[in-house]
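**Student:** what follows is a predicted structure for the sequence shown.
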Amino acid sequence: MALRLATQLIVVIAVVQSTVAERKILLNEEFDSMERWEHVVTSYRMGENQFQYYTRRPENSFIRDGKLFIKPTLTTDRFGEKFLHNGKFNLKRDGCNLAMGGGCVLKADHDIANPIQSAALVTKAKFTFTYGTLEVRAKMPRGDWLWPEISLMPAKNVYGDWPLSGYIGLVSVRGNDNFTCQGQSMGNDVMESTLEWGLSDDVNHARSMTWMSKAQGNVSFSSDFRTYRLEWNPNGLRSFVDDQIVGSIQPPEAGFWGLSGFNDTGRNPWANGTIMAPFDQEFFIAINVAVGGDLFQDNCDNYPYPKPWNNSSPITSMSSFWNKKDEWYPTWSQSSADDSALQVDYVRVYAH
């Protein structure tokens, strides 16, 4: 009996080893350098009226002990308090590469200048892929109004500008300890994984159909490193955290057009693609930490201090946020100076 069990165990181990060996690795990023990554440099506030500007400065993105740190800081640390109200800085000096919405100039306008300085890194120029398994081991930041994201974005807008060509969110987590919406926790004990796609950024946006989340109860995703995994193939996608499934999306035979219910809105923009269109093209990896904006809904509760701005008043949202700095800024370093940093241990991509 013992010999039989030992023989069976050897066979099982051999099968597992064979399976692992057959997984061709396309990317193995252990962060001994940043040579695979390009910084996004811009003051553009994206579609969600975010509060940060992105820079390549070393205080916001750096490598330590084989880990990537993306850490938001205060704009006043660099330029001083007066700058927020009447300053102006040409981000072309920092290598601005996203001019949309006046993104190459950091300045006070109707509102104060972007009060937070952060970083966004992408592999667009160095690495893209279609289908495979993306695996990232990371620790999420802790602190009110922080929004880290690890995602896949289209290398070319084959089907048109966002959201026509899609977006794949592997993981995002709000940094707040106690943020609830309609009685449900939406803070750092909940991770989200989502596909964004649609015809336009309004009623014809289909994010809600492909939104997945996983709650950890009283356990925070900011407390330790977790392994986030996306399995992406020509038939669908599955999202995991620490080998626990978050959700699975498999489009019908009519593809995402059939799933969408947009049939009465005109031409199918994905008609020339596969059933996975728009998620059947080359995508690159993006890692960033955003702050504030419409990423945090109104009519939600935050303890002990309420949300200091209102999404319906975007002209004054950043000044409203900044005026309450004494409430939210201490939450960024409750136990460590690196609480507010997104820490990434490795990024791996295996072929489909």
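**Tutor:** Noted; the coordinates are in hand. Residues are numbered from 1 along each chain as shown.

**Student:** CA atoms for contacts and neighbours, from now on please.
**Tutor:** Fine.

**Student:** burial count for Leu9?
**Tutor:** Leu9: 12 surrounding residues under other Cα atoms under 10 Å.

**Student:** next helix or strand past the helix or strand harbouring it?
**Tutor:** Leu9 belongs to helix 2-22 when assigned by DSSP states H and E. The element immediately downstream of helix 2-22 (helix or strand, assigned by DSSP H and E) is strand 25-29.

**Student:** elements contacting that next one?
**Tutor:** strand 342-351 (3 or more Cα pairs under 8 Å, 6 or more residues apart in numbering; DSSP states H and E).

**Student:** end-to-end on stretch 202-210?
**Tutor:** 16 Å (Cα to Cα, to the nearest Å).

**Student:** and the angle from the helix holding Leu9 to strand 342-351?
**Tutor:** Between helix 2-22 and strand 342-351, the angle comes out at 100 degrees (axes from the mean of the first three to the mean of the last three Cα atoms, to 10 degrees).

**Student:** and the gap between the residue nearest to Lys156 when sequence neighbours are not counted and Val241?
**Tutor:** Sequence neighbours aside, Glu282 is the residue nearest to Lys156 in space, at 7.3 Å (criterion: Cα to Cα, 6 or more residues apart in numbering). Distance of Glu282 to Val241, computed by Cα to Cα: 24 Å.

**Student:** list the contacts for the residue positioned nearest the centre of the chain?
**Tutor:** Geometric centre of the chain, nearest residue: Glu149, 1.7 Å, by Cα atoms, centre = their mean. Residues in contact with Glu149, defined by Cα atoms under 8 Å, 6 or more residues apart in numbering, are Gly169, Leu170, Val171, Ser172, Val173, Ala286, Ile287, Asn288, Val289, Ala290.

**Student:** for burial, what's the neighbour tally of Val241?
**Tutor:** Val241 has 20 nearby residues by other Cα under 10 Å.

**Student:** does it really touch Phe225, like I thought?
**Tutor:** No: in this structure, Val241 is not within contact of Phe225 by Cα atoms under 8 Å, at 10.6 Å.

**Student:** for the stretch 201-350 of the chain, just list every one of the strands.
**Tutor:** Remark: strands assigned in the stretch 201-350 of the chain by DSSP state E, counting those that start in this stretch are 211-215, 226-233, 236-241, 244-249, 283-291, 301-302, 342-351.

**Student:** ok, and the closest non-adjacent residue to Asn288?
**Tutor:** Counting by Cα to Cα, 6+ apart, Ala120 is the residue found nearest to Asn288 once chain neighbours are left out, at 4.1 Å.

**Student:** tell me how far Leu84 lies from Ile116.
**Tutor:** Per Cα to Cα, Leu84 is found 10 Å from Ile116.

**Student:** between these two, which contacts overlap?
**Tutor:** Residues touching both Leu84 and Ile116 (Cα under 8 Å, 6+ apart) are Thr75.

**Student:** picking that back up, now for Val241 and Phe225: what residues contact both?
**Tutor:** In contact with both Val241 and Phe225: no residue, using Cα under 8 Å, 6+ apart.

**Student:** adding another structure so you can compare the two:
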Amino acid sequence: MRVILVSIFILIVSSCFRHEGYELVWHDEFNYIGLPDSTKWSYDTEGNSWQWGNNELQHYTSHNETNAWVQDDKLYITATKSGNPAQPYTSARIITKGKGEWQYGRIEVCAKVAGGQGAWPAIWMLPVRNEYGNWPASGEIDIMEYVGYQPDSIYCTVHTGAYNHTKNTQKSAAWHLADAQHEFHVYAIEWTEKSCKFFIDGHKCFVFHKEAKASSDQWPFDQPFYLILNVAVGGHWGGKYGIDESIFPSTMEIDYVRVYQKSKPHN
């Protein structure tokens, strides 16, 4: 009976949430209670010892409901004060690597961001195998980034070997969104062989086009990527103006994650 009910639910979701020319291939509606679904999500803690390359201050945990849990049909990712001077803040960084990996498609996430000065929530993607070398050579796609000291702005960005923030050449756009930390919005990307188009609530806010005769230095986006959801604390960008200790716990809420790919023609 449970298998039948799950199958019916998948059919309903697939039929209700379609985009023309696309079909739903992966999703999490968070219609359960407890830790994030282990068949879809893992915890990324590998960079804790070296602060993730951005001088961030959080310590990412795994299987800790203080930092990542599901209830009321939503995923909650929370940065909080730990009480440990050596690791003053804890948070979660969950990933689909090995469980959800895609080359091209439409990825959309309905979220309410974590706010407050010092918070740095993000919805983004990294390559599975780093086909062209380590970051930034193999690329990064930032579907949504938000820094709490700019509460009215959302950033959409791509990083490549040629275009990245270490050279101040990253390709990016800011979108005015005054209520991002108070209301849910749908952050999405449509990624094809020729472009990455970014959307907020259906409004196209940024397009990164593949250049003519582009090398992997300009366009490394021809390999599988995986999805990341996290709330960082501080760092070179998020902590630019310090951290307001009164913001904690600071939580990003996720209503759903849906991945679509081009529909196959029917014979």
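**Tutor:** Happy to help now that I have it. Quick caveat, the model's predicted, so the values are computed rather than measured.

**Student:** ok, back up a step: who wins for proximity to Pro163 of the first structure among the strands of the stretch 201-350 of the first structure?
**Tutor:** With distances scored as Cα to Cα, the stretch of the strands of the stretch 201-350 of the first structure nearest to Pro163 of the first structure is strand 283-291 (13.8 Å).

**Student:** now do the closest one against strand 342-351, angle only.
**Tutor:** Between strand 283-291 of the first structure and strand 342-351, the angle comes out at 170 degrees (the same axes, to 10 degrees).

**Student:** how close does Ala79 of the second structure sit to Val13 of the second structure?
**Tutor:** Using Cα to Cα, we find Ala79 of the second structure at a distance of 31 Å from Val13 of the second structure.

**Student:** show me which of these two is the more surrounded one.
**Tutor:** Using other Cα under 10 Å as the criterion, Ala79 of the second structure and Val13 rank with Ala79 on top: 30 against 15.

**Student:** what is the neighbour count of the aligned partner of Thr160 of the second structure in the first structure?
**Tutor:** Matched to the first structure by TM-score structural alignment, Thr160 of the second structure sits across from Trp197. Counted with other Cα under 10 Å, residues neighbouring Trp197 of the first structure total 26.

**Student:** ok, Trp197 of the first structure touching Asp161?
**Tutor:** No: the pair Trp197 of the first structure / Asp161 is not scored as a contact, 10.4 Å apart, by Cα under 8 Å.

**Student:** that older thread, and the residue nearest to Asn288 of the first structure, what pairs with it in the second structure?
**Tutor:** The equivalent of Ala120 of the first structure in the second structure is Arg93 (alignment by TM-score structural alignment).

**Student:** so Pro220 of the second structure is in contact with Ile141, correct?
**Tutor:** No: under the criterion of Cα under 8 Å, Pro220 of the second structure is not in contact with Ile141, lying 10.5 Å apart.

**Student:** could you find the closest non-adjacent residue to the aligned residue in the second structure for Asn233 of the first structure?
**Tutor:** Aligned against the second structure by TM-score structural alignment, Asn233 of the first structure finds its counterpart in Thr192. Distances taken as Cα to Cα, 6+ apart put Tyr104 closest to Thr192 of the second structure, at 5.1 Å, once the chain neighbours are dropped.

**Student:** please report the distance of that neighbour from Pro36 of the second structure.
**Tutor:** For Tyr104 of the second structure, the distance to Pro36 of the second structure (Cα to Cα) stands at 25 Å.

**Student:** now Lys262 of the second structure
**Tutor:** Going from Lys262 of the second structure to Pro36 of the second structure by Cα to Cα gives 27 Å.

**Student:** neighbour-wise, which of those two wins?
**Tutor:** Pro36 (22 against 16).

**Student:** surely the more buried one meets Val70?
**Tutor:** Yes: Pro36 of the second structure is in contact with Val70 according to Cα under 8 Å; the separation is 6.3 Å.

**Student:** in contact with the residue nearest to Asp28 of the second structure when sequence neighbours are not counted, which residues?
**Tutor:** Spatial nearest neighbour of Asp28 of the second structure, excluding adjacent residues (Cα to Cα, 6+ apart): Val257 at 5.3 Å. By Cα under 8 Å, 6+ apart, Val257 of the second structure lies in contact with His27, Asp28, Glu29, Ile107, Glu108, Val109, Cys110.

**Student:** any idea what Val257 of the second structure aligns with in the first structure?
**Tutor:** Under the alignment defined by TM-score structural alignment, Val257 of the second structure corresponds to Val347 in the first structure.

**Student:** what about Gly66 of the first structure, neighbour count?
**Tutor:** That count, for Gly66 of the first structure with other Cα under 10 Å as the rule, works out to 14.

**Student:** contacts only, for the nearest residue to it once chain neighbours are set aside.
**Tutor:** In this structure, Gly66 of the first structure finds its nearest non-sequential neighbour in Phe31, 5.2 Å apart by Cα to Cα, 6+ apart. Contact analysis of Phe31 of the first structure by Cα under 8 Å, 6+ apart lists Ile63, Gly66, Lys67, Leu68, Asp345, Tyr346.

**Student:** ChimeraX command to pick out the buried ones of these?
**Tutor:** Per 16 or more other Cα atoms under 10 Å, the buried members of the contacts of Phe31 of the first structure correspond to this ChimeraX selection:
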select :63,67,68,345,346
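
**Student:** need the max-distance pair from the contacts of Phe31 of the first structure.
**Tutor:** Based on Cα to Cα, the longest span within the contacts of Phe31 of the first structure runs between Ile63 and Tyr346 and measures 11.6 Å.

**Student:** still on that earlier bit, element containing the residue nearest to the centre of the first structure?
**Tutor:** In the assignment (DSSP H and E), Glu149 of the first structure maps to strand 146-154.

**Student:** and the angle from that strand to strand 283-291?
**Tutor:** Using the same axes, to 10 degrees: strand 146-154 of the first structure against strand 283-291 is 160 degrees.

**Student:** quick one, what contacts the closest residue to Ser62 of the second structure other than its chain neighbours?
**Tutor:** Excluding its sequence neighbours, the residue lying closest to Ser62 of the second structure (Cα to Cα, 6+ apart) is Tyr43, at 5.5 Å. Taking Cα under 8 Å, 6+ apart, we find Tyr43 of the second structure in contact with Thr61, Ser62, His63, Ala92, Arg93, Ile94, Ile95.

**Student:** please name the nearest non-neighbouring residue to the last one.
**Tutor:** The reference is to Ile95 of the second structure. Spatially, and ignoring its direct neighbours in sequence, Ile95 of the second structure is nearest to Ile228 (4.5 Å; Cα to Cα, 6+ apart).

**Student:** so what corresponds to that neighbour in the first structure?
**Tutor:** In the first structure, Ile228 of the second structure lines up with Ala286, judged by TM-score structural alignment.
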